[in-house]
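Chemist: need the 3D shape of this:
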Amino acid sequence: MLAVAMAGPAAAVDEARLDKLFARLEQADPGEARRIAKEIELELSKSGSPAMDLLLKRGRDALEAGETGAAIEHLTALTDHVPDFAQGWHLRAIAFAKKDLYGPALADLERALALRPRHFAALYGLGTILGEVGRPGMAREVFEKVLSIHPHFKDVPKALERLDRQRGGATL
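Modeler: Below you'll find the predicted structure:
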C-alpha cells in the first residue's frame, strides 16, 4: 500500500487533447499560435496532484521573484516526488541556468525532453544554453526543431540572429 502511495500522481495530461493542440499549433497564424501555445503550456503543467501543483507554483513563483535557490529546492522536491513530470525538470533547468549551472540544467532538459519531446519551451532552453556554451551549430538545429513544432515561437528569430552574429564575429 505504501509503495502505491509513494509512486506519485497519475498523469493528468490529456494526451489526445495535447496531440490535437500540437497539430493545430503547426498550422496556426501568429495570434492563434500564442493562444494554442498557452493551452499546451497549461496542459503540460498538470501534475495530477494538488500537492505537486503547489510545489510547481512555489518553484515558478520563486523563479519569478529571483529567488533561484528556493526555486531549485521546490523543484527538486517536485522532481523527486514526480520524476515523470517534464515540467518540473524544465523549470528546474531554468533555475540552474540562472545560476550558470549549465551541466545540471542540460541534464534536466535532457530528462524533460525524454519525457516530452515536443516541449518547445524546454527545447528553446536547450538551444539557448547550447549557444551560451559555444555550440552554435547545435543550438541552431535545436531552434529549428522548436520552429518545426511552434512556427511562431517569438524568441527564436532573435536567438537565430544572435547565433548568426556570433558566427560572423568568429570568422572575422
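
Chemist: could you use CA atoms for every contact and neighbour count after this?
Modeler: Will do.

Chemist: determine the number of other residues adjacent to residue 155.
Modeler: Using other CA atoms under 10 Å, residue 155 has 10 neighbouring residues.

Chemist: how much space between it and residue 123?
Modeler: Going from residue 155 to residue 123 by CA to CA, to the nearest Å gives 12 Å.

Chemist: dump the residue contacts of residue 168.
Modeler: By CA atoms under 8 Å, 6 or more residues apart in numbering, the contact set of residue 168 is empty.

Chemist: structure for this one too, so we can compare:
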Amino acid sequence: MVAKFSKLKAIVAATCLTALISLAPQVEAQVAKTETDLLAQLADADPKDAVAIDRALQAIWRKSGSPAMDFLLQRGLDALERGEPRMAVEHLTALTDHAPDFAKGWYERARAYFTVGLFGPAVADLERALTLNPNDYNAIFALGTMFEQFNDPDRAYEAYQRAQAIHPHHEQITSALERLKDTVEGKEL
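Modeler: Model (predicted):
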C-alpha cells in the first residue's frame, strides 16, 4: 500500500511539474504585458499615482524567478543598507554569476561598486543592466550620476532627460535636471 502511494506521489509531482513548465511562457508573457502597461501608465500618471506605479514596477523588476537568486539579491541589499558595500559586491557578484540575465542584480552591483569607488565596474554593470532592461529609469539615473562624477554634464543631462521621459515624477531626476539646466542649456539673458 505504501509503495502505491509513493508511486502516486511521484506521478502527481511529475504532472504538476509538467503543468508548471507549460505555463511558464504564459506567465512570462503576462508579466511583460503588465510591465508594459505599467510603464505606459507611469508616463501619463499624476504624481500621487506615479508612486504606486513605481512600487509595482520595482516589485516586478526585483523578482528573478528563483528564490535562491532573490535571496542573494536581498543579502546584497541588506549589506548595502548596513554600510558594508564590499560584502554587498560579493553577494551581488554571486547573483550576477548565477543569474546573468537578471537586470536588477547588475544594477544593484553597480550601486555597490559606486559606493566603494570602483567607477569603471559600476558603469559596466549599469550598461549591462540597461541592455537587459532599457526602461529601468533608476539605472538610467545612476548612469547620469556617473557622468556627473566624470564631469560630463551634457551626457548626465541627456541621461536624466531619458529617465524623466519614462518616469516624469521621479524627484531625484527632476532635481538633477534643475541642477544641471543652466550649465547645459546656458543661462537666459
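
Chemist: TM-score for this pair?
Modeler: Superposed pair, TM-score by TM-score structural alignment, normalised by the length of structure 1: 0.87. Supporting alignment: 160 aligned residues with a CA RMSD of 2.0 Å.

Chemist: could you measure from residue 120 of structure 1 over to residue 112 of structure 1?
Modeler: Taken as CA to CA, the span from residue 120 of structure 1 to residue 112 of structure 1 is 11 Å.

Chemist: those two: who's more crowded?
Modeler: The neighbour comparison of residue 120 of structure 1 against residue 112 (other CA under 10 Å) goes to residue 112, with 26 against 23.

Chemist: count the residues that sit near the residue mapped onto residue 141 of structure 1 from structure 2.
Modeler: By TM-score structural alignment, residue 141 of structure 1 lines up with residue 158 in structure 2. Residues contacting residue 158 of structure 2 under the criterion other CA under 10 Å number 17.

Chemist: what separation do you get for the residue nearest to residue 158 of structure 2 when sequence neighbours are not counted and residue 153 of structure 2?
Modeler: Nearest non-adjacent residue to residue 158 of structure 2, counting by CA to CA, 6 or more residues apart in numbering: residue 144, 7.7 Å away. Residue 144 of structure 2 sits 8 Å away from residue 153 of structure 2, going by CA to CA.

Chemist: show me which of those two is the more surrounded one.
Modeler: Comparing residue 144 of structure 2 with residue 153 by other CA under 10 Å, the one with more neighbours is residue 144, at 26 against 19.

Chemist: contacting residues for the equivalent of that one over in structure 1?
Modeler: Under the alignment (TM-score structural alignment), residue 144 of structure 2 pairs with residue 127 of structure 1. By CA under 8 Å, 6+ apart, the residues touching residue 127 of structure 1 are 138-143.

Chemist: work out for me the element residue 105 of structure 2 sits within.
Modeler: Counting by DSSP states H and E, the element that carries residue 105 of structure 2 is helix 103-115.

Chemist: so after that helix, what's the next helix or strand?
Modeler: Counting by DSSP H and E, the next helix or strand C-terminal to helix 103-115 of structure 2 is helix 119-132.
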